[in-house]
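Enquirer: no sequence on hand, only this structure:
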């Protein structure tokens, strides 16, 4: 049994925050500085009361509109998010009900960030190749904006909210190849929200500002950019090498590389380190920002619109955890 990506769709919240709007809160920055630093012009953010589950449902509805994915065919839901509606029940169960899918579908959440889409593809392939399901609805949705302190200009500049929906089936436009997956939990503290779950259930209200006037608090998203950057430069080249090895192909055989869209500077450094030509390296950040687990499928959707998905396409996700994963997709 083989597993294929059959179709992809995505949804962006209606609220748009441009660089012009953002610098009103940070007048020491300019529109040009933001754009040149991270390669992002605008990002979409949820409004009060809007959750990752809401976004995921709308992404799924977009997928069904295409006609390639039918509600009655779905027999498993995988939902990747770090922003669930509740501690319990499982958000995927809520999604099943809201989409009015059959009660015979399996449904589960999994908590991963920037590597989540690749991990989701691996889970979906396992379900199909194991005979558990034939049509898996893989959803990714994140609302990192709700984790970010209003005065955290670095993270507010980078992150956007979004959701994607992918149908993985026994046939489709691209066969899912072999995976390379990795984890190093020793880096967990470098990208973390410390309070709100059972380790630290109560808010600590320990906000302070560092020498760069960046807010540091257990109650909001903390990212050690230097350590994340160093981890990425070390892990991703090894990941790419291992993915190529496991798929028994050479780097020159890859038609397009689609990495997690962290920020333009970081992924361009990776591109240069790996000696990948610009025309074989896809970037789609300007209108959406870093949407965490949704960056790769959004980029795939856009690359498909530009007719750039041909032959072997290598995906690489990496970030919070630390967690990383890669796979090769085979188009036609």
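Expert: Arrived safely. Everything numeric here is computed off the predicted structure, so don't read it as measured data.
Enquirer: going forward, measure contacts between C-alpha atoms and count neighbours the same way
Expert: OK.
Enquirer: now for residue 327, how many residues are close by?
Expert: Here the count is done by other Cα atoms under 10 Å, and residue 327 has 27 residues near it.
Enquirer: same question, residue 211
Expert: When counting by other Cα under 10 Å, one arrives at 6 neighbours for residue 211.
Enquirer: before we go on, here's another structure to hold up against the first:
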């Protein structure tokens, strides 16, 4: 059974606070921003590339766990939607900078809020297929490069950051027991950077700014999020993937000791918690000082809970990621510490 072995994370030093945002947005106070999002601070990567953050997260994993060497790694997987280049693959750049063996397999995959679940699934599959023994899964996201400074709907929510997770054949603090996943591309338009790819190359036309009905300013080069549609999708989809992953693991809702969902925003999470009838003590919310770091939210929350010793030996933990794509996934872990 593949094991979740180690998690570390890196957050850029530059911090964007609610007090700073209050000075920029006339009608939004710091208190209002926190009340709507559950976020007080978010880190932004100024002068740092996605690969820089990924390397720093990985180097911290090796530094803080000297029993793990770079020679132990035989596969590198990097989840990002903000690659350094269209090509080459950012994972290849990270492999070279980390000094990993040239025998290491390395690739990127482009997923957002469900990305960590998919990464665990990919790593687990490589190990179960006996193609790997130790997989280094990196998540690194720099959404700030897509956000218009006058778009409150996204700037108040998203933060940048990276995580490193070691998935091992033999050793770890949790086993990876079951997975579920799904996709609905009909929702692609509701969380999107419209310009920049082959469908709509950047141009002077795509750079023209527009103001929406809520007073947010953005161009087609910036990220757009339809909050109400994303909210409705989440409330419809998350209960379904939870039901499916529980069935795959032969468990009931009451068997789960802790729930760690993608940290989208506090209001959405609390609505899900109430709908699913999950008690507060079982439900992890951990975004106040980071914001929505996309594919990095779940591993950051799990690692912080581990440091606080919130999880006990034998605990069943359900992870769920959901968002851009639309894409979603869930996983069940059994804690071993």
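Expert: Sure thing, it's come through. What you are looking at is a predicted structure, and each value in this text was computed from that prediction instead of being measured.
Enquirer: so what number do they get for TM-score?
Expert: A TM-score of 0.98 describes the superposed chains when it is computed by TM-score structural alignment, normalised by the length of the first structure; 330 aligned residues with a Cα RMSD of 0.9 Å.
Enquirer: residue 308 of the second structure matches what in the first structure?
Expert: When the first structure is aligned by TM-score structural alignment, residue 308 of the second structure is paired with residue 306.
Enquirer: go on, residue 51 of the second structure?
Expert: In the first structure, residue 51 of the second structure lines up with residue 53, judged by TM-score structural alignment.
Enquirer: its match in helix, strand or coil?
Expert: Of the three states, residue 53 of the first structure takes helix under DSSP: H, G, I helix; E, B strand; the rest coil.
Enquirer: so residue 192 of the first structure makes contact with residue 221?
Expert: Yes - Residue 192 of the first structure is within contact range of residue 221, at 5.8 Å (criterion: Cα atoms under 8 Å).
Enquirer: for residue 76 of the second structure, see how far away residue 133 of the second structure is.
Expert: Separation of residue 133 of the second structure from residue 76 of the second structure (Cα to Cα, to the nearest Å): 12 Å.
Enquirer: next one: residue 178 of the second structure
Expert: Following Cα to Cα, the distance that separates residue 178 of the second structure from residue 76 of the second structure is 22 Å.
Enquirer: of those two, who's got more company?
Expert: With other Cα under 10 Å as the criterion, residue 178 of the second structure and residue 76 differ in neighbour count, and residue 76 comes out ahead with 22 against 19.
Enquirer: residue contacts, the more buried one?
Expert: For residue 76 of the second structure, the contacting residues are 91, 95, 104-107, 135-138, by Cα atoms under 8 Å, 6 or more residues apart in numbering.
Enquirer: same check on residue 91 of the first structure?
Expert: Taking Cα under 8 Å, 6+ apart as the test, what residue 91 of the first structure contacts is 53, 79, 84-85, 108-109.
Enquirer: can you pick the most crowded of the residues you listed?
Expert: Taking other Cα under 10 Å to define a neighbour, the member of the contacts of residue 91 of the first structure with the most is residue 79, carrying 30 neighbours.
Enquirer: any idea how far it lies from residue 216 of the first structure?
Expert: Between residue 79 of the first structure and residue 216 of the first structure the computed distance is 30 Å (Cα to Cα).
Enquirer: same question, residue 146 of the first structure
Expert: Taken as Cα to Cα, the spacing of residue 146 of the first structure relative to residue 216 of the first structure amounts to 15 Å.
Enquirer: longest helix anywhere in the second structure?
Expert: Among the segments of the second structure that qualify as a helix by DSSP state H, the longest is helix 227-248.
Enquirer: list the buried ones in that one?
Expert: Taking 16 or more other Cα atoms under 10 Å as the basis for neighbour counts, the residues of helix 227-248 of the second structure that come out buried are 230-231, 233-235, 237-238, 241-242, 244-246.
Enquirer: over to stretch 88-108 of the second structure?
Expert: Judged by neighbour count using 16+ other Cα under 10 Å, the buried positions of stretch 88-108 of the second structure are 89-92, 94-95, 100, 104-106, 108.
Enquirer: out of those, list just those in helices.
Expert: 90-92, 94-95.
Enquirer: of residue 192 and residue 221 of the first structure, which one has the most company?
Expert: Set side by side, residue 192 of the first structure and residue 221 show more neighbours around residue 221, with 22 against 18, by other Cα under 10 Å.
Enquirer: trace the more buried one over to the second structure, please.
Expert: Per TM-score structural alignment, residue 221 of the first structure is aligned with residue 223.
Enquirer: check residue 290 of the first structure too.
Expert: Under the alignment defined by TM-score structural alignment, residue 290 of the first structure corresponds to residue 292 in the second structure.
Enquirer: report how many residues lie close to its match.
Expert: When neighbours are counted by other Cα under 10 Å, residue 292 of the second structure registers 30.
Enquirer: got the contact list for the residue nearest to it when sequence neighbours are not counted?
Expert: Nearest-residue entry for residue 292 of the second structure: residue 158, 4.5 Å, with adjacent residues in sequence omitted and distances by Cα to Cα, 6 or more residues apart in numbering. With Cα under 8 Å, 6+ apart as the criterion, the residues that contact residue 158 of the second structure are 42, 143-144, 291-294.
Enquirer: any of the residues you listed buried? List them.
Expert: Applying a neighbour-count criterion of 16+ other Cα under 10 Å, the buried members of the contacts of residue 158 of the second structure are 42, 143-144, 291-294.
Enquirer: lovely, talk soon.
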